[in-house]
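1. Just to be clear, the model below is a prediction. Sequence and coordinates:
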Amino acid sequence: MPSSSTPTPSTGPLQGLKVVEMGQLIAGPFAAKTLGDLGADVIKIEPPEGGDPLRQWRLIQDGTSVWWQVQSRNKRSVAIDLRQPEGQALARELVDQADILVENFRPGTLEGWGMDYATLSATNPGLILLRISGYGQTGPYRDKPGFGVIGEAMGGLRHLTGEPGRVPVRCGVSIGDTLASLHGVIGILAALNHRHATGQGQVIDVALHEAVFNVMESLLPEYSAFGAVREPAGSALPGIAPSNAYRCRDGQVLVAGNGDSIFRRLMTAIGRTDLAERPDLATNSGRVASVAEVDAAIEAWTQQRTVSEVLELLDEAKVPVGRIYTARDIAEDPHYRAREMILTQHTRDGHVVEVPGIVPKLSLTPGAVRQAAPHLGEDTEAVLRELGRSPAEVAALRARGLIR
């Protein structure tokens, strides 16, 4: 993979699309990263001093987060001071040539820079604008600050994560931001299809809590129909049985035996044909009523065996089962390698780091990592030259502190 700032030619399905990213941290940048993985030319606008704060998040190698190597691959970095009117004018020029603008600022920020959609679309009517915010662009909460963790709480997810009677826990990653990003990408692809038919762009408004709420399955209809408030259940999946984590001699496994025929195979494999043949356990509703008895029978069997033994025996019985993976497990798993879900990426500083592969996988126009994550402002001059700025004009902008 090349380590220069010039990307290799794109063959992805979004080849030819130009994206301007005006966001930071996770929600907006993850959406733009996904578009870049699929072939779009992504120009990321960063503040000249410090850049995107994600550059300094979590574990740092030679002054830069290794997370940055994933989040900002397939992007070009342009450092522009958007606090200054002339910097805002430069950004508008970039947006004027773009197909898509991605931003995740608090509502009103773009408008304060003179970049409301009416103004932008007046000169670029096909522009698609993705706006990700805590609470959306409208409504009584629109002006409140919101991060992914708050969206997870308001969306209903955080209440369910944890053990009954204990403080809820987070899932370990910024799932609220990522869900909002993926919903934003879905909106972009739908808007592109509409633009193909009409030539007209539009605004996509994604709120963090709404993206979380959208994946909460039966949470609301159960309350609406029965007044039932779903509560945390630890590792179990309430209303579906058996589906839980079970202790082994040297760890834990997850077993999903909730299909009717799968349940019979599971009970036979653990030597409980009596449960396999019980009429009241033949369907999910009966198993839910006796879930404590069923879970106890499974764990009595798993506790006598190692994780590897349980995996082997239940694989033979064609029962869905899996170990609980750590980062080491993922890195050493042959299936990840065979599916190209672990890629070797060369950073701009000469390091080699393994990163997640491309999702989704397309048969004819697969995505690719075409270039490494950029240094701050590394592509500023090249992008401004594409706008028609001369070397002297670029030097003057740099001298005035407008760009880096």
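-> Alright, I've got the coordinates. Numbers count the residues shown, from 1 in each chain.
2. C-alpha from now on. contacts and neighbour counts both.
-> Fine.
3. how about the strands in the stretch 101-250 of the chain?
-> Assigned by DSSP state E, counting those that start in this stretch, the stretch 101-250 of the chain shows strands spanning 128-133, 203-207, 243-248.
4. TSV for those strands, including mean neighbour count?
-> Output for those, formatted as TSV (neighbours: other CA atoms under 10 Å):
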stretch	mean neighbour count
strand 128-133	27
strand 203-207	21
strand 243-248	21
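5. ok, and here's another one to check against it:
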Amino acid sequence: MTNLTAKNAGPLAGIKVLELGTLIAGPFCSRMLGEFGAEVIKVESPDGGDPLRQWRVLKDGTSLWWSVQARNKKCITLNMKSPQGQAIARQLALDADIIIENYRPGVLEKWQLGYDDLKAINPAAIMVRLSGYGQTGPMKDMPGFGAIAESMGGLRYVSGHPDRPPVRVGISIGDSVAAMHGVIGAMMALRHRDVTGGRWNGKPSAECVAGQGQMVDVALYESVFNLMESLVPEFDHAGVVRERTGGALPGIVPSNTYTTGDGENIVIAGNGDAIFHRLMLAIGRADMANDQQLARNDGRVPRTAEIDAAIQTWCSTQNIDTALQILALADVPVGKIYSVRDMMDDPQFVARDMFEQHAFADGTPVKLPAISPKLSLTPGQTLWLGPKLGQHNAEVLQSLGYSQAEIAQMQLEKII
């Protein structure tokens, strides 16, 4: 594994993150910060830890997903329902730059760990709160998962074929999009804190001018809604409700999925005016390439079915490799639909170093997805895989001033 050096410590080196979250949205948010140098301390329940540890495909009882989602994190256990566990969490918050949580609204307030509680002891803290419906509104107390956010935010309604029920994307995209909104919000809040002062060092305000911390309120459904392009003005101004259209992108022509003669599927995006002209020439339809009505997108939209039929007819006469080659030579955006098997040996993925080679504790090798985005001077890196439950208890608690005997006693009392 790579070791941190002063030269490549990451753009967030020196930033301390406290993660009070489970599963996807909160942990993915802190994961991205940790990948770029932040010190992340993740708090888990002593009773089994984050449920994601047991999700999907397991190795030796622990999820392979965990190795990615918790990489670079220091994991400690705390019984957050106990007064002492809450007190330790407050100690950790005292020195945190960013606090990330995805409990249901009101839970942290019940434990005296809400934003107002933590702001009182660390006025420069940035608290990223991820929840289904946000911290306000009539639905704030309802449980909210990514699947529900995708539905309420509009994504599920437009996903799938018009004659079938809506479908989901094959990943938890609602949670992940919310996590990215959390990262963006945290970075903007850090910038604001920088220009209003600086980080809090626990001293009285007369000795330290703290920058302004703030709360970043991320609702999962709003994060999905934020991706929905022109949905609102199209309805408000023109009464248009965007519907499910399968592999096509309505109003942007041609952009669809087509089947080749050997039964493979490819995506062709020939919707630029010049691209459309090259595409039609490449498939032997000079008549359509030179049809002035089809020269612009607004003229192509009424003839979408005709255009799609012409492209599909041509694709049916080609195998996938030939189709990809011909269209690439014509400078037409085209691609096959990749499975993970396709990705692993693909020259583009390999050239961009999109896989990292690591090893589990027992020496078993494993590949992880590399870190994005790619920064030229301070790239992200993986320092270690997701830790064991409570692996960093002693290190973190000793840094707070607890003795080995006190840590052992807390373990006996099931506080950690």
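-> Noted; the coordinates are in hand. Just so we're clear, the structure is a prediction, and the values are computed from it rather than from any experiment.
6. Superposing both, give me the TM-score.
-> TM-score of the superposed chains, computed with TM-score structural alignment, normalised by the length of the first structure, equals 0.97; 399 aligned residues with a CA RMSD of 1.0 Å.
7. re earlier: and residue 95 of the first structure, which of the strands of the stretch 101-250 of the first structure is closest to it?
-> Among those, the nearest to residue 95 of the first structure by CA to CA is strand 128-133 (9.9 Å).
8. Which residue would you name as the spatial centre of the second structure?
-> residue 176 (3.3 Å; CA atoms, centre = their mean).
9. Tell me which residue of the first structure is furthest from the middle?
-> In the first structure, counting by CA atoms, centre = their mean, residue 274 sits farthest out from the average C-alpha position, at 44.3 Å.
10. what about the corresponding residue of the second structure for it, distance to residue 304 of the second structure?
-> In the second structure, residue 274 of the first structure lines up with residue 287, judged by TM-score structural alignment. Distance, residue 287 of the second structure to residue 304 of the second structure, using CA to CA, to the nearest Å: 16 Å.
11. right, and the secondary structure at residue 414 of the second structure would be what?
-> With DSSP: H, G, I helix; E, B strand; the rest coil as the basis, residue 414 of the second structure sits in coil.
12. Look up how far residue 47 of the second structure lies from it.
-> Residue 414 of the second structure is 9 Å from residue 47 of the second structure, by CA to CA.
13. Which stretches in the stretch 101-250 of the first structure count as helices?
-> 109-112, 117-123, 148-154, 157-160, 175-198, 208-213, 219-226 (DSSP state H, counting those that start in this stretch).
14. Just say which of those is most tucked in.
-> helix 208-213 (a mean of 25; mean count of other CA atoms under 10 Å).
15. tell me what it is packed against?
-> If contacts are counted by 3 or more CA pairs under 8 Å, 6 or more residues apart in numbering; DSSP states H and E, helix 208-213 of the first structure sits against helix 148-154, helix 175-198.
16. what's the closest of those to residue 332 of the first structure?
-> That would be helix 175-198 among those, by CA to CA, at 24.4 Å.
17. by contact count, what packs against the closest one?
-> Helices and strands touching helix 175-198 of the first structure, by 3+ CA pairs under 8 Å, 6+ apart, are helix 27-37, strand 128-133, helix 148-154, strand 203-207, helix 208-213.
18. before we move on, the earlier item: can you tell me which residues contact the counterpart of the residue nearest to the centre of the second structure in the first structure?
-> Aligning on TM-score structural alignment places residue 176 of the second structure opposite residue 178 in the first structure. Residues in contact with residue 178 of the first structure (CA atoms under 8 Å, 6 or more residues apart in numbering) are 26-27, 30.
19. Can I get the helices of the stretch 101-250 of the first structure in CSV including distance to residue 349 of the first structure?
-> Formatted as CSV, the helices of the stretch 101-250 of the first structure follow (distance: least, CA to CA, whole Å):
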stretch, distance to residue 349 of the first structure
helix 109-112, 34
helix 117-123, 37
helix 148-154, 31
helix 157-160, 39
helix 175-198, 27
helix 208-213, 34
helix 219-226, 47
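20. just so I know, which of those helices lies nearest residue 333 of the first structure?
-> Using CA to CA, the nearest of the helices of the stretch 101-250 of the first structure to residue 333 of the first structure is helix 175-198, at 23.7 Å.
21. which position in the second structure aligns with residue 209 of the first structure?
-> Aligned counterpart of residue 209 of the first structure in the second structure: residue 221 (TM-score structural alignment).
22. Quick check: nearest residue in space to its match, chain neighbours excluded?
-> Closest residue in space to residue 221 of the second structure, ignoring its immediate chain neighbours: residue 149 at 4.0 Å, by CA to CA, 6 or more residues apart in numbering.
23. what's the matching residue for the one you found over in the first structure?
-> Under the alignment (TM-score structural alignment), residue 149 of the second structure maps onto residue 151 of the first structure.
24. Its match and residue 337 of the first structure: what is the separation?
-> Relative to residue 337 of the first structure, and taking CA to CA, residue 151 of the first structure is found at 34 Å.
25. swap in residue 139 of the first structure?
-> From residue 139 of the first structure to residue 337 of the first structure the distance is 46 Å (CA to CA).
26. now do residue 181 of the first structure
-> Relative to residue 337 of the first structure, residue 181 of the first structure is positioned 26 Å away (CA to CA).
27. ditto for residue 358 of the first structure
-> For residue 358 of the first structure, the distance to residue 337 of the first structure - CA to CA - is 12 Å.
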